[in-house]
Each structure stands twice: as C-alpha cells, then as structure tokens.
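J.: Sequence first, then the predicted structure, then my questions.
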Amino acid sequence: MFVIFGATGRVGGAAAAELRRRGLRVKAVVRDAAQGARLAQLGCELATADLNDSRSVARALEGAEGALVLCPLRPSEAPRAEALRIIDSLGEAIEASRPRAVVAISDYGAHLPTGTGITLIFHQLEARLREAPTAMTFLRSAEHMHNWKRHVRAARERGVLPSLHHPVTRRFPTVFAPDVGLVAADLLASAEGNAKQARVVHVEGPRRYSAQDIAEVLARHLGRPVVAEELARERWEPTLAPAGLGEEYARLVAELQDAHNAGRIEVEAGAGEVRRGTTELAEALR
C-alpha cells in the first residue's frame, strides 16, 4: 500500500495515478472525502487527514509500505509558523507509524541554512524528517512552470511579462509539476528499506528556461508580441502582497528570488542525483 498526501494536487495526483497505472495499491489522503471522486475512479482507497493533527496523519499512514508527504505552502499571514506546525506533525506521525519508505517533496536550495526566504521551510522539513526511522528520500523540485500563469493577463493585455528573475536572459531550473509526481511515484515503487542515510534527488524539466524564453512561448500561444521586463526590486513586495500572498509571504518570496538571482538556488554540489521531467514549457503553458 502506498499512501499519497496531497493527492488532489498536481504532484500528488500524478503520483497516485502513476502508481495505479502500475497496478499498485494506493491510499489517497484528502482533506474532505468529497474531493476524492476522481481518485476513487482510478481505484484509489480514500482517507481523510488534517496535516496539523499528527494522530490523523499517523492513522492515514497505517499499513503503508511507502508514502509521499509534502508541506503545502499557503499564502497566509504567518506561512512559516503554519508550515512548521505541519512539519512537526508529519515528523511525529512518521515516527509513530514507521512506513518502510517515505518520499518528501522538498525544494531546490533546501540544503542552504540561511538567506533563501520561503525555501528555508524546506530546509527545516528536511532537518526534521531526517530524524525519522525510515528510508527517507527528499525530492527537491525546481520552480513549477505553472507559476507563470499569474502573468498571462499582463502578457495578453499589455504584451509584457514582468519578471523577478534578473537578468531576463538568465536560464534557471523549472519543471512541470505532474512530472515531479511521476518521479515521486518511481522513487516510491523502487524504494529500498535503508534508514541509515537520507537520499536526495533533484528534479527539473528537460532543459532550463529564461524569462525571455517564457515570453517567447507566451507570444506564440497568445498570437501577439510579448517582452520580458525586469520588475524593479523595490516593486517586488508591493506587487506580490496585494496579489493575495500576504506581507510575510511576499517578503519570503522576495528573499528567495534574491537567492535565485545570486545563483544560489541550484543542485546541491556532490549530493544527490538529478532527474528530468519530459514536459517542455510550451506544452505546460498551453
């Protein structure tokens, strides 16, 4: 039995579907059973759990040969405090239920202890889950391609793609979220029961893209010229916060972007392999 948290999302949903395609038993964990109709049609068993409640998480993990866990980042007023509660809950539940293997979704740059904004949450996730008595794999995901959808309106209406990536010609790792789920499923299906040392795997797309590349893809899809423009640093947080992210979340995203532009958000040198999704940006944004 493989237990998938976040099964209604892009990553967890793809992982659940792939494991079922391989004929494996899957328990899909959702917040509300009403969300699980599509998963039930795939043949998944359904369970409900609150990630803030370690006992309900442990109950969902009962009988698990392997599990996919994640810490969702919500644009709340206190995203870090909320995430740390979930991380502690996951750690306690894994220690109580002891699945043979766990794949935890992490982030590029999670090995860095300072200066990475929102990614520091994943540094803390990895530190906490390394204590668990299970074969642990941290699947560090590159930036998701679908994050650029928030700029489609500006591209369509004004022919501009505002970018926090500076310069707009610098290529960075990015990945189609369902491809992360496919890699996670493969890691779970082939996991070995070695709890002595955590494994680190990075996942990004078939190639890297710049903001200029993304503007060109959008131009083809929209049928109009689109130009990538650097958004001035002083405008980052005032632009992000009113968009529903909240003041603290906007600050943490801006700090992460500073680290990106300094070239710090990369594959950890000498630690872990790199796997590549197959979905190109044009297909992801179509």
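T.: Noted; the coordinates are in hand. Numbering: from 1, shown residues only.

J.: contacts, neighbours, all on C-alpha from now
T.: Will do.

J.: All the strands of the stretch 151-286 of the chain, in order from the start?
T.: Along the stretch 151-286 of the chain, counting by DSSP state E, counting those that start in this stretch, strands occupy 160-163, 174-175, 199-204, 227-230, 273-276.

J.: for those, which one ends up most surrounded?
T.: Comparing these by mean neighbour count (mean count of other CA atoms under 10 Å), strand 174-175 comes out on top with a mean of 26.

J.: what packs against that strand?
T.: Judged by 3 or more CA pairs under 8 Å, 6 or more residues apart in numbering; DSSP states H and E, the packing partners of strand 174-175 are strand 143-144, strand 199-204.

J.: hmm, back to that, among the strands of the stretch 151-286 of the chain, which comes closest to Ala34?
T.: strand 174-175 (29.3 Å; CA to CA).

J.: Centre of the chain to that closest one, how far?
T.: How far strand 174-175 lies from its chain's middle: 10 Å, per CA atoms, centre = their mean, to the nearest Å.

J.: With stretch 22-33 instead?
T.: Relative to the centre of its chain, stretch 22-33 is centred 19 Å away, using CA atoms, centre = their mean.

J.: end-to-end on that stretch?
T.: End-to-end span of stretch 22-33 (CA to CA, to the nearest Å): 24 Å.

J.: Provide the contact partners of it at residue level.
T.: Outside of stretch 22-33, the residues within contact range by CA atoms under 8 Å, 6 or more residues apart in numbering are 1-8, 16, 19-20, 36, 39, 43-50, 60.

J.: go on, stretch 256-264?
T.: Gly109, Gly115, Thr116, Gly117, Ile118, Thr119, Leu164, His165, His166, Pro167, Ile265.

J.: cool, and stretch 147-160?
T.: Contacts of stretch 147-160 (CA under 8 Å, 6+ apart): 161-162, 215, 218-219, 222, 224-229, 285.

J.: let's bring in a second model and compare:
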Amino acid sequence: MSRTRLSKVLVFGATGAQGGPVVRQLLARGVEVRAVTRDPRKLDSLFGGGVERATADLGDLAALRTAFRGVDTAFFHLPIPRDLVAVPVHLANVLEAAGQAELSRLVFTTSGISTEQMPSNGFVQASRAAAAAVLASGIPAVVLRPTIYLENLLAPHLVAEMSESGVLRYPPVNPKRRLSWTALEDQAALAIAAMTADGIVGRAIDIASPEALTGNELAARLSVYLGREVRFAPQTPLRFGEEFGRAYDNLALGRGIAELYEAIDQLPPDGAVIAPDPILTALASELTPVSQWIAKQRWVSVVA
C-alpha cells in the first residue's frame, strides 16, 4: 500500500494554518522536517529546535533550489496572494526547484474546493490551472482538493456574533446546501498519507472530514457548545467577498472568493459532499467528524 519510509520532508508555510499541522504530525512520527518560513522566531516558538530552517521567498528561485536540496518529499500550497499576477510565477519557481531536486513525491493542496462538478469561474479556473501545472510538471505529484476549512469557523468575529447574537453567517451558501468540511489536522494526516501511498501519483483527489452538514445542522451542533441557540443566517457570497477583500486589502481576491461560493451553490444537491478516498483513508489516522471537531474547540477563549 505504500512506498519506503519518509526521510526528510520540506514543508512550506510551516508556521501557518496548513503547514503547521503537517510539521507537527511528521515530527510525531519521527520524520526529519525542513520548514520553509519567513518568520524564524515563530518557527522556534512553535517547534523549538526540532526542525531545520529554510528561508525562501517564492519569488526567489535560487533560494527555493537551496530549500529543496537534500529532501525527498515536499508539502506545498500557495499562500493567500497579495498580487494575483505573481501566483503563476511563484508556482513555476517551486516546480522548477522541485524538479531539479528529483523528489520522490510532491503533495500540493488547492486550499479550497474545486471538484470536477464545480462551475467554471475565475477562482475555480485558477485552482484547476495550478493543479494541472503540478500534475504536468514531471514530478511524482499528488494534488489534494479540500473543501471548506472548519477552522474558518474560529474567526473571532464569527464566534463573537454567534456568542452575542446567536447568528452564524458563514458559509455564504443556501441553508439547505449540504457540505463536507475539512479539518486542517485531517488534511495534514491525508497529506502525509499521500506522501507514501502507492497508486495515487498523478491524481487530483477530493478530501474532507467525515459528516456533511447543512448550515442549519451546523448551527444546531454549535448551539450545544456555545451555550445558546445559534441560527444560520448566511451572508450573500457577494457581501462575504467584499468583506474578505477589504480584510486582505485585495478587492480582486474578494471577488474571486465570492465566485467560489456562488459556484458551490450551483452544484447538484450533493455536489459538495465528498466521499472518502479509500487509499488515503486506509493510511491516514482516524479522521475527525465535524461534530467531534466542534466539541474539541475552546469557543469561549476565541473571543476572550
């Protein structure tokens, strides 16, 4: 079911939401990690001296070549872009450096839902183009396509609104839309499984945590742990995108995010419900159902 043991893994975004869980889980397995970061102090505070540092900007091909030197596997995702024009350049740099390193496996996440059924728009096209570039690079690669991240629910303004007003406005989709969600720890477990699994190179695989829910069902589960009734009253995708764009000072990115959620609501009734991949789930540790993930969070401390 899997190839030889991992030797040294290069993890991009090691201090961030996606890379951090990958680093933690690799270290727990005794795997050597080289972490790419622009914040060495944060890296040290999170992992102490347990990881090797690599400082590399995605626009610096020479630094990327150095970061990839001597590793056999890598985990990569594109960060939220400040400059949309730079994204394909950054991806091309990473793929060139990875190709020269002769990796055994590259695992790339699209950072958002882009199933085959998704209607085409700017956001979905960009995600598909990135995935296609990775798979066409000649590197033994696997693309993971997560759904919506559960950790988005921990945004302080969302938790405050649920706690104070009993209203959940996210995600901006029809209340009857059933969705699979993805916990970042589950994504990390599946990414590590993808680093060694046989029979999946060259594939783009949809991933999610167990338990697809409607917005109303999600609000009911959140009510239990927030100590008050929560009702689901979603924003429109357009309004959500505008707020997102202002938060990141990037209105074009906000429009792309709005398009993503508009596309989700154009899917067939179960088009955002993801079936588990049998190869990856056989190798990954037990995944966390949404209800269990909700129960594990410290909701009060988020807004304290």
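T.: Cool, the structure landed. Small disclaimer: the values here were computed from a predicted structure and weren't measured.

J.: Any chance you could compute the TM-score here?
T.: Here the TM-score for the pair of chains, by TM-score structural alignment, normalised by the length of the first structure, is 0.84; 279 aligned residues with a CA RMSD of 2.9 Å.

J.: Dump the helices and strands packed on strand 174-175 of the first structure into a markdown table; add distance to Val180 of the first structure as well.
T.: Converted to a markdown table, those look like this (distance: least, CA to CA, whole Å):
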| stretch | distance to Val180 of the first structure |
| --- | --- |
| strand 143-144 | 9 |
| strand 199-204 | 7 |
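
J.: Between those strands, which one is closest to Leu188 of the first structure.
T.: strand 199-204 (12.1 Å).

J.: quick one: the residue opposite Val26 of the first structure in the second structure once aligned from Lys42 of the second structure, how far?
T.: The alignment partner of Val26 of the first structure in the second structure, by TM-score structural alignment, is Val33. From Val33 of the second structure across to Lys42 of the second structure, the span is 16 Å (CA to CA).

J.: Tell me which of those two has more neighbours.
T.: Val33 (24 against 14; other CA atoms under 10 Å).

J.: Tell me how far that one lies from Val290 of the second structure.
T.: 29 Å.

J.: cool, and Gly271 of the second structure?
T.: 18 Å.

J.: Also Ala263 of the second structure?
T.: Distance from Ala263 of the second structure to Val290 of the second structure, by CA to CA: 23 Å.

J.: I figured Phe2 of the first structure hits Glu65, correct?
T.: Yes: contact criterion CA atoms under 8 Å: Phe2 of the first structure and Glu65 qualify, at 5.8 Å.

J.: Who has more neighbours out of those two?
T.: Taking other CA under 10 Å, Phe2 of the first structure and Glu65 do not tie; Phe2 has more neighbours (26 against 19).

J.: ok but the match of Val26 of the first structure is inside a strand, no?
T.: Yes: remark: Val33 of the second structure belongs to a strand, assigned using DSSP: H, G, I helix; E, B strand; the rest coil.

J.: Okay, and which of the contacts of stretch 22-33 of the first structure map to helices?
T.: Ala16, Leu19, Arg20, Leu39, Ala60 (DSSP state H).

J.: C-terminal to the longest helix belonging to the first structure, what's the next element?
T.: As assigned by DSSP H, the longest helix anywhere in the first structure is helix 79-97. Once helix 79-97 of the first structure ends, the next helix or strand along the chain (criterion: DSSP states H and E) is strand 101-107.

J.: list the helices and strands that following strand packs on?
T.: Contact analysis of strand 101-107 of the first structure by 3+ CA pairs under 8 Å, 6+ apart lists strand 66-69, helix 120-129, strand 135-141, helix 177-189 as its packing neighbours.

J.: go again using 6 Å as the cut-off
T.: strand 66-69, strand 135-141 (3 or more CA pairs under 6 Å, 6 or more residues apart in numbering; DSSP states H and E).

J.: and the first one, how far from the second structure on average?
T.: Which is strand 66-69 of the first structure. Its matched residues in the second structure lie on average 0.9 Å from strand 66-69 of the first structure after superposition (mean CA distance after the TM-score superposition for the first structure).

J.: So which bit of the second structure is that strand matched to?
T.: Counting by TM-score structural alignment, strand 66-69 of the first structure corresponds to residues 73-76.

J.: same question, the longest one
T.: Using TM-score structural alignment, the residues of the second structure aligned to strand 135-141 of the first structure are 140-146.

J.: Now tell me what touches the matching stretch from outside.
T.: Contacting residues not belonging to stretch 140-146 of the second structure are listed as 105-110, 112-113, 135, 201-208 [CA atoms under 6 Å, 6 or more residues apart in numbering].

J.: Same question for stretch 161-174 of the first structure.
T.: For stretch 161-174 of the first structure, the external contacting residues (CA under 6 Å, 6+ apart) are 142-145, 155, 204-205, 208-212, 227-231, 261.

J.: Just the terminal-to-terminal distance for that stretch.
T.: Using CA to CA, the two ends of stretch 161-174 of the first structure sit 17 Å apart.

J.: buried set for it?
T.: Leu161, Pro162, Ser163, Leu164, His165, His166, Pro167, Val168, Arg171, Phe172, Pro173, Thr174 (16 or more other CA atoms under 10 Å).

J.: Same list, the residues you listed, but as CSV with distance to Ala184 of the first structure please.
T.: Output for those, formatted as CSV (distance: CA to CA, whole Å):
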residue, distance to Ala184 of the first structure
Leu161, 32
Pro162, 32
Ser163, 29
Leu164, 29
His165, 27
His166, 31
Pro167, 32
Val168, 31
Arg171, 25
Phe172, 22
Pro173, 18
Thr174, 16
